[in-house]
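In: Here is my input, please return the structure:
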Amino acid sequence: MRVRIATILSAVVLSFFALGYWMGGEDTAEPLAWQERYNDALWVPLKERQLELGTLERTLGEGRLWLISADDQPLLVSRYGLQSDGQAWRVQAVVELNAEQMDSLVQAQAWQPGQHDQPLSPAVGEALAAQAISRLSLIPAEAVDVEQIQATFGNPDMRLEVAEGEAWVYPKAGVVIAVTGEQAHSVMYGLQGGL
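Out: Below is the predicted model:
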């Protein structure tokens, strides 16, 4: 009789542990799907400084070039839309230009510091297809839970306090993530060197 009761109690206790483990597994955050999907096509070449605008266009689809003002300096960026992980993401790539190329573009567009973002002709993108990309930023339509960031990249090597929250830094991956509280607002690839 005692053996039977002990067996039943053991079975009940094990069932509770199994149920708890199963329920805990349901809450485990999934890694961001675009990280693995674009690893070979985008993140590795970017880290090796071999990603070109033309490759980005072929990988993400047609984008749009913009001449923007960044701290009152001209900056050429290409913008794309991406659907992943149940929401829309805005992707912005910084296109590297030498001083002569930038001066020519600034003159052609009559760009002035503080000016609104200016869209450029698709012909400009075709002409600059071999230009290197220095940074890529992904901005979700809705903030992402930091558990999903940790499931994707692990724990950050550094956490730096910034004006609005923290910057989670992953030097080996070349990634910086803007975090406020328990939410991530952007992921930037292209961190070069140490901080």
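
In: make it CA atoms for all contacts and neighbour counts henceforth
Out: Noted.

In: Which is the succeeding secondary structure element to the longest strand belonging to the chain?
Out: The single longest strand within the chain, with elements called by DSSP state E, is strand 73-84. Following strand 73-84 in sequence order, the next helix or strand is strand 87-95 (DSSP states H and E).

In: this one as well, want them side by side:
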Amino acid sequence: MANNIGTGYKRVGGRIMWNSDNYQTGAMVVQNWTNPNSSSWQLFDRKMASIGGKDVVKAIMVQICILSQRATDQELRDMVNAARQHVNPGTHIYIVGQPVYNEGHDCFIAGAGGADWTDMKAQELANDPSVNENMSYLGKFILNNDAGEVSDGCHASSPKGENVLGEQAKAFFGG
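Out: You can find the predicted model right below:
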């Protein structure tokens, strides 16, 4: 779902956040990101290098994406700690949940209430002084399934839903 945000962000002219070109993180959930040596983090490192490396990137967005069994609090902390190992000290982390949906719609992959749970957990982590060094809650991404912004019950449609997410990212980042 972060891939949907990055794709839409580039399409609507966003210039601050990196785009998702050659950064195929689809189907990766929290558990893929808890081990700092995982293939997910190797992909992250390649993307980071392709845009100039750690010295160029001053902030990253970490998204809590889950399956219906969700993630434990320890897994969430491990994911944030792994992120810190792949950026320079002082790099800001913007934490977000996966997109939430219009009332009455749930993502079948995340399960009933799962998307809202990820947003709540992102806010909790951002407010937890034991883990939130240089980290803040970016905001809530929202998709409207009834307006054709969702393609498969969970992911943003292309281009409409991706563009909606991209515009929201532009609003959060200021450009």
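
In: How alike are these chains, TM-score-wise?
Out: TM-score of the superposed chains, computed with TM-score structural alignment, normalised by the length of the second structure, equals 0.25; 87 aligned residues with a C-alpha RMSD of 6.1 Å.

In: quick revisit: show me what the longest strand of the first structure is packed up against.
Out: Using 3 or more C-alpha pairs under 8 Å, 6 or more residues apart in numbering; DSSP states H and E, the elements in contact with strand 73-84 of the first structure are helix 53-60, strand 64-70, strand 87-95.

In: Show me which parts of the helix or strand encompassing Met48 of the second structure are buried, residue by residue.
Out: According to DSSP H and E, Met48 of the second structure maps onto helix 39-50. Buried residues in helix 39-50 of the second structure, counted by 16 or more other C-alpha atoms under 10 Å: Ser40, Trp41, Phe44, Lys47, Met48.

In: now do stretch 114-133 of the second structure
Out: Buried, per 16+ other C-alpha under 10 Å, within stretch 114-133 of the second structure: Gly114, Ala115, Asp116, Trp117, Thr118, Asp119, Lys121, Ala122, Gln123, Leu125, Ala126, Asn132.

In: Pipe those residues into TSV and attach distance to Ala2 of the second structure and secondary structure per row.
Out: Shown next, in TSV, are these (distance: C-alpha to C-alpha, whole Å; DSSP: H, G, I helix; E, B strand; the rest coil):
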residue	distance to Ala2 of the second structure	secondary structure
Gly114	16	helix
Ala115	13	helix
Asp116	16	helix
Trp117	16	helix
Thr118	13	helix
Asp119	13	helix
Lys121	16	helix
Ala122	14	helix
Gln123	17	helix
Leu125	18	helix
Ala126	18	helix
Asn132	21	coil
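
In: Can you check what angle separates the helix or strand where Ala82 of the second structure lies from helix 39-50?
Out: Here Ala82 of the second structure sits within helix 73-84, counting by DSSP H and E. Orientation check (axes from the mean of the first three to the mean of the last three C-alpha atoms, to 10 degrees): helix 73-84 of the second structure against helix 39-50 gives 30 degrees.

In: Let me know the next secondary structure element after helix 73-84 of the second structure.
Out: Beyond helix 73-84 of the second structure toward the C-terminal end (DSSP H and E), the next one is strand 92-97.

In: For the helix or strand following that next one, enumerate the helices and strands it packs against.
Out: Heading C-terminal from strand 92-97 of the second structure, the first helix or strand you meet, by DSSP H and E, is strand 100-101. Under the contact definition 3+ C-alpha pairs under 8 Å, 6+ apart, strand 100-101 of the second structure sits against helix 114-127, strand 142-143.

In: what comes up buried for the helix or strand following the longest one?
Out: In other words, helix 114-127 of the second structure. Toward the C-terminus, helix 114-127 of the second structure is succeeded by strand 135-137 as the next helix or strand (DSSP H and E). Under the neighbour-count criterion of 16+ other C-alpha under 10 Å, strand 135-137 of the second structure has Met135, Ser136, Tyr137 buried.

In: Which residues are in contact with the first one?
Out: Taking C-alpha atoms under 8 Å, 6 or more residues apart in numbering as the contact definition, Met135 of the second structure lies against His92, Ile93, Tyr94, Ile95, Ala126.
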